[in-house]
Each structure stands twice: as structure tokens, then as C-alpha cells.
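# Requesting a structural model of the entry that follows:
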Amino acid sequence: MPQAETVSATPPAPSADLDPIDALPARALRRFAGAVIAAGVHACARLDASQLPDGLVADGLGRRPLLVTNHRSPLDYCVVVTVCRTGGRWPAMFAREDFFARAPSRLLLRALALIPAATGRGAPDGLRRANRLLDQGRVVAIAAEGRLVHAAERPDGVGRLRAGTGRLAAEGADVTVLTITGADAAWPPGRSAPRARWRHRPTITVRAERMSFEAAVSPTDAGAAVRTTMVELVGRDPA
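Now for the predicted structure:
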């Protein structure tokens, strides 16, 4: 995820096949959206990224950087954007396919570098798009469980992982597991907006660990290894 995109860096050199997310309006939109998202996160919670190297996730992610996250709250996307933006990167993330159904929202979401998370026959299209972005050195982020996971559905802290994470890892992505805990206290599943708290804001903790795989690893084994690492990281912040 040419050079990886930065918030304030020189834009990628023009090419005959310019990716729509490299267009000037899309880059300007992401800069504005990133500032708004970060302000929103800090307004409803305290963000603890102290466990990340220098509080950032931008460096040392590898040539084809894939962030694999857990998913407990609608706020998780905003947290990932905020910690990546702080390090000068914008993550291309998967979003529900039905969000792209209407043309206006489809244009907006694509400008924000979101990838339709299709299921069934359409699933490979999203993974191909992710691989193209990874080939360009862009940061791609994927919620490994593929949906919001309630507390009762994650007895060891993590729900069942979908197959996409293992496939991308087995196809050569440089995987960093990024776990988010505490976001569901700020924005619980089922609510249309975060809880308004002027005092005693909850703390959202972000942890990360880089993984490595053998060249011949299978998608199943890669996915299992990712899940093991994710369980270990979230276990440091029981909730």
C-alpha cells in the first residue's frame, strides 16, 4: 500500500492507469475525513497507542503491508484510521458490500479507499483489489472476523476468522496484527452513535505485532496463526 501514500507527502507520479483513489479530490477528501475522524475518536474516548513503537503503526510494516484487526465496535474503523493517519498513512479497508449499492455512496466510499467486502462468488473481487493495493505498497486493513463480534461470541477474546485474512497472508502480504480493546465501551454494537461522555471517557487500547510466515504456508494455517496472535494480544487487555 509506487511509494505508500502519506497524508502530506507528494502524490504518486501520474500514470496512464491512475487509480481513482490517487485523484486529487479523493486525496483531499481523505485528509479532511481523517482530521474529522481523529477528532471524533478523541472526543468520545482516550486513545492509548503507547504499546505501539513510538505510538505509530506507519513504520516497519513491510513491502505489502496488511493490518489485521479484531472487530468489537463500529468505532474500530475510526481507530484504525486515526492511528494510521498519525503515522502518515491512510488504510484501505474492507466495508460491507451493501454500503456500495447506491452511486453517491459508492463514489464516496471508493474515494475513501474502501473495498467492498463481498461474499460468495463476489468475494475474490475484493481480495484481488486488496492484492493490487498491497502490490502498490499501500496499507490495507481487514477485520479478520468479518463482522461485529459480541462478547458472548468471543469466549477467548476473538471470534471466528473469515477466510480472507489467511488467503492474503498466504499470498505474500506482510501481516501486522492490530488489536483494539475498549472501543465497544465508547460505541457499543447496536447503537447508532457513540455514547456521549463529557467525563470519564473510556480508554481504547491499540496493540500491534508483526508476523512472518513460511513461503509455502497454507491459508488455513496462516489464518490460525493470526488468530492465535490476536487472542494473545487482546488477552493483555481483558474486557
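# hey, let's count contacts and neighbours off CA atoms from now on
OK.
# For Ala224, pull up the helix or strand it's in.
Using DSSP states H and E, Ala224 maps to helix 219-234.
# For Thr229, which non-adjacent residue is spatially closest?
Nearest residue to Thr229, sequence neighbours excluded (CA to CA, 6 or more residues apart in numbering): Val177, at 7.3 Å.
# and the one you found, how many neighbours?
By other CA atoms under 10 Å, the residues close to Val177 number 22.
# tell me, which helix in this protein spans the most residues?
Criterion DSSP state H: the longest helix present in the chain is helix 24-44.
# Return the set of buried residues in it.
Ala26, Arg27, Arg30, Arg31, Gly34, Ile37, Ala38, Gly40, Val41, Cys44 (16 or more other CA atoms under 10 Å).
# Pick out whichever of these sits closest to Arg128.
Closest approach between those and Arg128, by CA to CA: Ala26, at 21.2 Å.
# Just to check, that closest one is in contact with Gly34?
No - assessed by CA atoms under 8 Å, Ala26 is found out of contact with Gly34, at 11.9 Å.
# I'd say Ala186 and His42 touch.
No - at 10.6 Å, Ala186 does not count as touching His42 under the criterion of CA under 8 Å.
# Need the overlap of contacts for those two.
Residues within reach of Ala186 and of His42 at once, by CA atoms under 8 Å, 6 or more residues apart in numbering: there are none.
# and Gly166, that one's in a helix?
Yes - according to DSSP: H, G, I helix; E, B strand; the rest coil, Gly166 belongs to a helix.
# Please list all residues in contact with it.
Counting by CA under 8 Å, 6+ apart, Gly166 has contacts Ser218, Pro219, Thr220, Asp221, Ala222, Gly223, Ala224, Val226.
# Three-state assignment for Lys67, please.
Check again: residue 67 is Leu, not Lys. Classified using three-state DSSP, Leu67 is strand.
# What sits closest to it if chain neighbours are left out?
Closest to Leu67 by CA to CA, 6+ apart is Ala141, at 4.5 Å.
# That neighbour: what's it in contact with?
If a contact means CA under 8 Å, 6+ apart, then Ala141 has Leu66, Leu67, Val68, Thr69, Pro91, Ala92, Met93, Phe94 as its contacts.
# Here is the second sequence; please produce its structure so I can put it next to the first one:
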Amino acid sequence: MSSFAKKAVLAAALGSSALASNAAPAGSSDQQKPTVVLVHGAFADGSAWSKVIPLLQAQGLQVVSVQNPLTSLADDVTATRRALDRQTGLVVLVGHSWGGVVITEAGLHERVKSLVYVAAFAPSEGQSVADLSKDYPPPSGFAHIVADKEGFLMLSLEGVSQHLAQDLPAEETQLMTVTQGPVRGKNFEEKVSDAAWKTKPSWYIVSEEDRMIQPELQKAMAQKISAHVVTLAAGHTPQLSQPAEVAKVILAATADISK
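Sure, this is the predicted structure:
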């Protein structure tokens, strides 16, 4: 065997040893803990979970924050399914706002064992956001949505600071305004093909001071899906204004499927 070949064999052997030594032992507690996959809403990006992520990680959980393109329901569901496909264990799937529509469909994935809706839309099969909202007065934040020529929507600084996240300091809402993801307006007319909450246990955080989704609509959706309900005195982004309370609900969902 040539000197080069011997070195290649030795390197492969060393690499295999390193992988084996770093692998978690079979049956370890880390292997059994669910992974939390977080799905952001409209007018946001994956950093919307920045305060919740470290709280979950401190409990030894693996966490993934999906970056939704916000270009269609199908595109966002595909992005979420890609994240789910990468997991090797059980998953708690969490959605905020528009992200609730996404997890309702993507939550059919075999790895997902429970759902957490955070001030989120929870449609039934064949329903869209427009269908859910039609019987409720428009929230005040809707008056501050700006559309571009291609039909993508963004919130003005006033919309973010006074309606999306009125319970956050100005420096945070300014950053949120700059980093928000434009959302295709037609997304809100697209209907889900199935609803994962029909067969999987769900949790729902109702934001009582929400100015983007009517609190009464949130309560009605939570009741419809037979969710475990937690109510917070919060605006539309409780994961940023009350991250510890949101983390508690997610941890409850992970504990439930770890029994």
C-alpha cells in the first residue's frame, strides 16, 4: 500500500473514532427530548424568536427557527417541511401569527407530535386567514399596512411600534421595522388543505391586547381546536414582550410528548 493510501486509511479511521466518541449514547436523555421548530409570522423573520430560543436551549432542547420566504402558503409550508425533514426525533411545532396557518398544514409531518399557536391563526381544512377574519372588525394595525406594486405588504414604523408590538421599547420596534419580511398579500386568501390540530394536541397563547388579530377571534380558534389555553396581557408579539411565559407553554408541550 502506498504512503498516500496508508494516510487516507488512517485519516478515515481517526474520523470514524471521533464521530463515535462524539455521538450521544443510545437511550440518552438528550436523544429523547423533542426538538422545537419555530415558525415566524408576517412582517417578521426568524429573529422574532430571539428571546425564546436561549430559554429553550437552557433546558437542553434543540431549537430550529425557520426562515419563511412569505411568498405563498405553499412556499412557507415547504420551508417548514424542509426543517422538519432534517430532524431525527420528535418535534414540537410552534407558529406565531401567520405562522399558525403554516404549522396547521406542515404539522401533518410524521415527526410533529404537538402544536403551539402563539397569537396565531388556526384555520380549518379549506379555510384561509380571510375566511377566519371576515366576521370580526379589522384590527387597528391593518390601517398601517403598506402595499408595493407587486402586492407585497409591510407595516409602517407606526404600525410596528403602536400596533404589532406596542408593549416593546422604541429601539426594538425600530429594529423590527427594518428587518421585517414583506409578505405577499394574496397569502391571506390561500386555504389550507388539511389541519394537523385535528389529530395532534395543541396549545394556544391568547394575547389579550393584540392589535393585529382580534383577541376574540383568538379565543374562538383556541376553543375550536380544543387547545390548552394560556392568556397573556400582551400585544401581538408575546414571544418578545413576555418570552419567559411563551417558553413555559412550549416547555409544557415538550413535556407532554416526553411522557
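# Give me the TM-score for these two chains.
Remark: TM-score between the superposed chains equals 0.29 [TM-score structural alignment, normalised by the length of the first structure]; 132 aligned residues with a CA RMSD of 6.6 Å.
# ok, back up a step: who does the longest helix of the first structure touch, helix- and strand-wise?
helix 76-86, helix 103-111 (3 or more CA pairs under 8 Å, 6 or more residues apart in numbering; DSSP states H and E).
# out of those helices, which comes closest to Thr181 of the first structure?
Nearest of these (CA to CA): helix 76-86, 9.0 Å.
# Which positions in the helix or strand that comes right after the closest one come out as buried?
Next along the chain after helix 76-86 of the first structure, taking DSSP H and E as the criterion, comes strand 92-96. Neighbour-count burial for strand 92-96 of the first structure, counted by 16+ other CA under 10 Å, picks out Ala92, Met93, Phe94, Ala95.
# cool, and stretch 76-87 of the second structure?
Asp76, Val77, Thr78, Ala79, Thr80, Arg81, Ala83, Leu84, Gln87.
# Also stretch 164-172 of the first structure?
Residues Gly164, Thr165, Gly166, Arg167, Leu168, Ala169, Ala170, Gly172 are the ones in stretch 164-172 of the first structure that count as buried (16+ other CA under 10 Å).
# just those residues now: which is nearest Gly126 of the first structure?
Gly164 (9.2 Å).
# Do I have it right that that closest one meets Arg128?
No - Gly164 of the first structure is beyond contact range of Arg128, at 10.6 Å (criterion: CA under 8 Å).
# follow-up on the earlier one: most packed of the helices and strands packed on helix 24-44 of the first structure?
helix 76-86 (a mean of 22; mean count of other CA atoms under 10 Å).
# coming back round to it: tell me if the residue nearest to Leu67 of the first structure really is in a helix.
No - assessed with three-state DSSP, Ala141 of the first structure is strand; it does not lie in a helix.
# residue ranges for the helices of the stretch 151-259 of the second structure, please.
In the stretch 151-259 of the second structure, the segments counted as helices under DSSP state H, counting those that start in this stretch are 157-159, 170-179, 215-224, 238-241, 243-257.
# Would you tell me which of those gets closest to Lys113 of the second structure?
helix 243-257 (6.9 Å).
# What are the buried residues along the closest one?
Of all the residues in helix 243-257 of the second structure, those buried under the rule 16+ other CA under 10 Å are Pro243, Ala244, Glu245, Val246, Ala247, Val249, Ile250, Leu251, Ala253, Thr254, Ile257.
# quick revisit: helix 103-111 and the longest helix of the first structure, what's the angle between them?
Between helix 24-44 of the first structure and helix 103-111, the angle formed by their directions is 80 degrees, by axes from the mean of the first three to the mean of the last three CA atoms, to 10 degrees.
# quick one, what contacts Glu209 of the first structure?
Residues near Glu209 of the first structure by CA under 8 Å, 6+ apart: Thr176, Val177, Leu178, Thr229.
# State the distance from the last one to Arg46 of the first structure.
Separation of Thr229 of the first structure from Arg46 of the first structure (CA to CA, to the nearest Å) stands at 25 Å.
# What of Tyr77 of the first structure?
Distance from Tyr77 of the first structure to Arg46 of the first structure, counting by CA to CA: 16 Å.
# the strands in the second structure, which residues?
Assigned by DSSP state E, the second structure shows strands spanning 35-39, 63-66, 91-96, 112-118, 145-147, 152-155, 183-184, 202-207, 228-232.
# Next, count neighbours for Ser29 of the second structure.
With neighbours defined by other CA under 10 Å, the count for Ser29 of the second structure comes to 10.
# And for the one 10 residues further on?
Neighbour count for Val39 of the second structure, taken as other CA under 10 Å: 30.
# And for the residue nearest to it when sequence neighbours are not counted, the neighbour number?
Excluding the flanking residues, the one nearest Val39 of the second structure by CA to CA, 6+ apart is Gly95, at 4.7 Å. By other CA under 10 Å, 25 other residues sit near Gly95 of the second structure.
# Can you tell me the closest non-neighbouring residue to Gly82 of the first structure?
One correction, residue 82 of the first structure is Thr, not Gly. Ala38 (5.1 Å).
# Export the buried residues of helix 243-257 of the second structure as JSON lines, with columns for distance to Glu171 of the second structure.
JSON lines is the format used below for the buried residues of helix 243-257 of the second structure (distance: CA to CA, whole Å):
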{"residue": "Pro243", "distance to Glu171 of the second structure": "17"}
{"residue": "Ala244", "distance to Glu171 of the second structure": "20"}
{"residue": "Glu245", "distance to Glu171 of the second structure": "22"}
{"residue": "Val246", "distance to Glu171 of the second structure": "22"}
{"residue": "Ala247", "distance to Glu171 of the second structure": "23"}
{"residue": "Val249", "distance to Glu171 of the second structure": "27"}
{"residue": "Ile250", "distance to Glu171 of the second structure": "27"}
{"residue": "Leu251", "distance to Glu171 of the second structure": "29"}
{"residue": "Ala253", "distance to Glu171 of the second structure": "32"}
{"residue": "Thr254", "distance to Glu171 of the second structure": "33"}
{"residue": "Ile257", "distance to Glu171 of the second structure": "38"}
